[in-house]
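> Predicted model and sequence below, questions to follow.
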Amino acid sequence: MNNKSYLEKLDCIPSFESKVTNKDFCKTNKSLTTMQINIGKLCNLACKHCHVEAGPNRTEIMNLETIKDCLQVFKENNFSILDITGGAPEMNPNFEWLVKEAIKIEAKVIVRSNLVILREEKYKHLLEFYAENKVEVVCSLPYYSPKDADRQRGEGVFHESINILKELNKLGYGKDESLVLNLVYNPGGAFLPPPQKSLELQYKQKLKKEYGIIFNHLFTITNNPVGRFGSFLERSNNLEGYMERLSNSFNSSTVENMMCRNQLSIGWDGKLYDCDFNQTLGWTINGKNHISMLKGNVIEKRQISLGNHCYACTAGNGSSCGGSTT
């Protein structure tokens, strides 16, 4: 997708920044808690909604030097949460080393997994690795029925995901207080997710009854109109309608809690962003915009690079990598 022409089309609605009345909310908090690192775009799936446009043919992988820089900056700036994403982050050859080193510096480690990567022989051992290291697992399950889930992620993925969830439950995930298992719902089309609490209840009832699966929380995440989902909107002539829907659903009470205000996002090549979506657009932060530049420095409060795609995080009940924000 040509980001320039694409973003010009988003200008058919009022600019996002014009909707934010408290301009201090256009800046990060003084201190940040979360470092989210995308350690590669390589993935065993090619999901229709993926804003990263990850897939089996992608070659972008974070190298060990950049990973070490991330850990150094994490420690120097007193971050508390290391949020590891991809692609399928498990496919980075330095993934396990990263998790172990992060735990040594007392980071709370979150791994965003597509689940089905853990069925492959090369990665099966990671189930026990996660439990041993008390990694919080956040995994995508687009719906609690095979038809809807497979439509978004590929035929057979739902039942493979269910089998992995059962294995995680056997290890104590969703049961043991220290083994947190959270699921993620993304809408299957150009519409907003339903209220998180009610959908979480449905998921828990259905998955427990049908498969005996339990989990901690469900995160509902609004599809952001960038990357592969943005391309779908353009091809299907749904872009303007979707953006108008997001704009009309703008909720000012969500702005203060936008995830970009409390995190630093790092791309596979070490470039710095406000969030994973800005990363897709190539919008690096102002000033020192590579992780190597931050070593030995205190991260300062900064202006966030906002665009109309930010409506996705502020529509309805709000959206973030941790679900709704209100």
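Looks like it came in fine.

> all contacts plus neighbour counts: C-alpha atoms, from now on.
Will do.

> quick one: the helices in this protein?
Under the criterion DSSP state H, helices of the chain are mapped to 3-10, 16-19, 64-76, 95-104, 126-132, 146-153, 157-170, 196-211, 227-235, 239-248, 276-281, 291-294, 311-314.

> so the first one versus helix 239-248, what angle?
Spelled out, that is helix 3-10. Between the axes of helix 3-10 and helix 239-248, defined by axes from the mean of the first three to the mean of the last three Cα atoms, to 10 degrees, the angle is 60 degrees.

> take the one below as the second:
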Amino acid sequence: MKSLHAQHHPLADTGYQLTVLTQAEVEGAHQPLFAMRLREAGLLPLRPTGITVMQVNVGKMCNQTCRHCHVDAGPDRTEIMTRATMQLCLDALARTDIAVVDLTGGAPEMNPDFRWFVEQISALGREVIVRCNLTIIVANPKYHDLPEFFARHRVRVVSSLPHFSAVRTDAQRGEGVFGRSIKALRMLNEAGYGVEGTGLSLDLVYNPSGAFLPGSQAGLERDFKQRLLREHGVVFNNLLTITNLPISRFLEYLLESGNYESYMDKLVQAYNPVAAANVMCRSTLSVGWDGQLYDCDFNQQLDLLVEGRAPQHIRDFNLETLNGRAIVVNQHCYGCTAGAGSSCGGATT
């Protein structure tokens, strides 16, 4: 299969297919259908409402190789953010009132400077979110104290758990992952996470396991809470539903299973202009492991940098200019605007 980093996707023959545009095309007259939908809603060019979250990918190394991973993370990935680049992020934060730093990977905890980075962000008085895959906590004794470390710095832990059953979770994330995830959740609960009155937030993330959209976030949260408590004695705060975007490994699955066109059609038909007005790229700036800047984590994986008139590397960070930029959109953006909407914080409407 041709790489998604090529200019055009191999199936980009119909109007709603994913077409990865060059920067010149994005800024010029050629506009994908998604941009036309934004224009109809008076949202083009899509601009930030104000950056309140800096999402930082500290590396693509991971102890897992999940089928739905849009980062294509795994044990063989060597891209790791250096401490020098982390310091550039800290310098940028210190000049702003950006309140939240969202650390992602891979497994962000595998970066050798991860704990130092968390400590420095915390010292700036900013909220820290860590996208923890759970199994990293039990993968090696050197990670066993992560729940206590997280609690000490009041980190908000957000963790993927595809389902409350072992069969469906392991099918998506690998054999034995569900059991290890439950063990890690119990360790987090023991440290106070998800427990009422502690103020230590533990949220779970649900991604559909196939070519369909997530169901009601509220209904799924109720089911997850009941089943995990009854069957495993596990508690958590919120369930966040995220739509799988047609990029990277999930795109490969769609192509191999023959579901690509029907899935894209589902996304297009479920387009919600209210969700479009609330997409996460309007309040979030994504920083790549090498310091390059993107409108969101998904654009990052497609090598779609922020528009050329804005700073494209964290070393050149300028909040005023970035807040005034036009956000780069494309066909994969239908994933964030389908139905109730989708973001790293769950449903948007």
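Received, thanks. Because the structure is predicted, anything quoted here is derived from the model rather than measured.

> Could you report the TM-score for this superposition?
The TM-score (TM-score structural alignment, normalised by the length of the first structure) is 0.96; 326 aligned residues with a Cα RMSD of 1.6 Å.

> returning to that earlier point: compare the helices of the first structure and give me the one nearest S324 of the first structure.
Distances from S324 of the first structure to each of the helices of the first structure were compared using Cα to Cα; the minimum, 6.7 Å, belongs to helix 196-211.

> distance between that closest one and the chain's centre?
When distances are taken as Cα atoms, centre = their mean, to the nearest Å, helix 196-211 of the first structure is centred 21 Å away from the chain's centroid.

> And stretch 49-56 of the first structure, by the same measure?
Averaging C-alpha coordinates over stretch 49-56 of the first structure and over its chain gives two centres that are 12 Å apart (Cα atoms, centre = their mean).

> can you pull the buried residues of that stretch?
Of the residues in stretch 49-56 of the first structure, those with enough neighbours to count as buried (16 or more other Cα atoms under 10 Å) are H49, C50, H51, V52, E53, A54, G55.

> now stretch 204-224 of the first structure
With burial defined by 16+ other Cα under 10 Å, the residues of stretch 204-224 of the first structure counted as buried are 204, 206-207, 213-215, 217-224.

> To which residue of the first structure is S165 of the second structure aligned?
For S165 of the second structure, the aligned position in the first structure is occupied by S145, per TM-score structural alignment.

> typed the wrong thing, it's Q331 of the second structure
Taking TM-score structural alignment for the superposition, Q331 of the second structure sits opposite N308 in the first structure.

> Run through the residues that contact the residue lying closest to its match once chain neighbours are set aside.
Distance criterion Cα to Cα, 6 or more residues apart in numbering; nearest residue to N308 of the first structure, sequence neighbours excluded, is F16 at 5.0 Å. Listed by Cα atoms under 8 Å, 6 or more residues apart in numbering, the contact set of F16 of the first structure reads L306, G307, N308, C310, Y311.

> between the residues you listed, which is closest to T85 of the first structure?
Distances from T85 of the first structure to the contacts of F16 of the first structure, taken as Cα to Cα, are shortest for C310 (19.9 Å).

> just wondering, since we're on that closest one, how far is it from L42 of the first structure?
Taking Cα to Cα, to the nearest Å as the measure, C310 of the first structure and L42 of the first structure are separated by 26 Å.

> One more: G270 of the first structure?
The span separating G270 of the first structure from L42 of the first structure equals 16 Å under the rule Cα to Cα.

> In the first structure, what residue corresponds to P246 of the second structure?
When the structures are aligned by TM-score structural alignment, the residue of the first structure matched to P246 of the second structure is P225.

> What about that match, how many residues nearby?
Using other Cα atoms under 10 Å, the number of residues around P225 of the first structure comes to 28.

> any idea how far it is from K30 of the first structure?
P225 of the first structure sits 29 Å away from K30 of the first structure, taking Cα to Cα as the criterion.

> Next: L281 of the first structure.
Plainly put, L281 of the first structure is 25 Å away from K30 of the first structure if you go by Cα to Cα.

> These two: which is more packed in?
Neighbours per residue (other Cα under 10 Å) separate L281 of the first structure from K30, with L281 holding more: 19 against 11.

> Give the full set of residues in contact with the more buried one.
Neighbour list for L281 of the first structure: N3, V226, G227 [criterion: Cα under 8 Å, 6+ apart].

> Now the buried members of the residues you listed.
For the contacts of L281 of the first structure, a neighbour count by 16+ other Cα under 10 Å gives the buried set as V226, G227.

> could I get the contacts of L281 of the first structure as JSON lines with distance to V99 of the first structure?
Rendered in JSON lines, the data for the contacts of L281 of the first structure read as follows (distance: Cα to Cα, whole Å):
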{"residue": "N3", "distance to V99 of the first structure": "34"}
{"residue": "V226", "distance to V99 of the first structure": "29"}
{"residue": "G227", "distance to V99 of the first structure": "28"}
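
> what about stretch 178-191 of the first structure, how long is it end to end?
With Cα to Cα as the measure, what separates the two termini of stretch 178-191 of the first structure is 35 Å.

> and what of stretch 270-284 of the first structure?
11 Å.

> to the chain's geometric centre, what's the distance from it?
Relative to the chain's own centre, stretch 270-284 of the first structure is displaced by 13 Å; criterion: Cα atoms, centre = their mean.

> Report the aligned residue range of the second structure for it.
Stretch 270-284 of the first structure corresponds to residues 291-305 of the second structure when matched by TM-score structural alignment.

> how about the match of Q331 of the second structure, what does it touch?
Taking Cα under 8 Å, 6+ apart as the definition of contact, the neighbours of N308 of the first structure are L7, L10, D11, S15, F16, E17.

> right, and the pair among those residues with maximum separation?
Greatest spatial distance in the contacts of N308 of the first structure: L7 and E17, 14.4 Å, computed using Cα to Cα.

> Residue in the first structure paired with S343 of the second structure?
So S343 of the second structure corresponds to S320, using TM-score structural alignment.

> I'd say its match and N224 touch.
No. Here S320 of the first structure does not reach N224: they are 10.4 Å apart, not a contact under Cα atoms under 8 Å.

> So for the two, which residues contact both of them?
Looking at what touches both S320 of the first structure and N224 (by Cα under 8 Å, 6+ apart), the common residues are C313.

> how about M187 of the second structure, what's its match in the first structure?
Across the two structures, M187 of the second structure finds its equivalent in E167 of the first structure, going by TM-score structural alignment.

> what's the spacing between that match and E96 of the first structure?
Summarising the geometry, the distance separating E167 of the first structure from E96 of the first structure, computed by Cα to Cα, is 19 Å.
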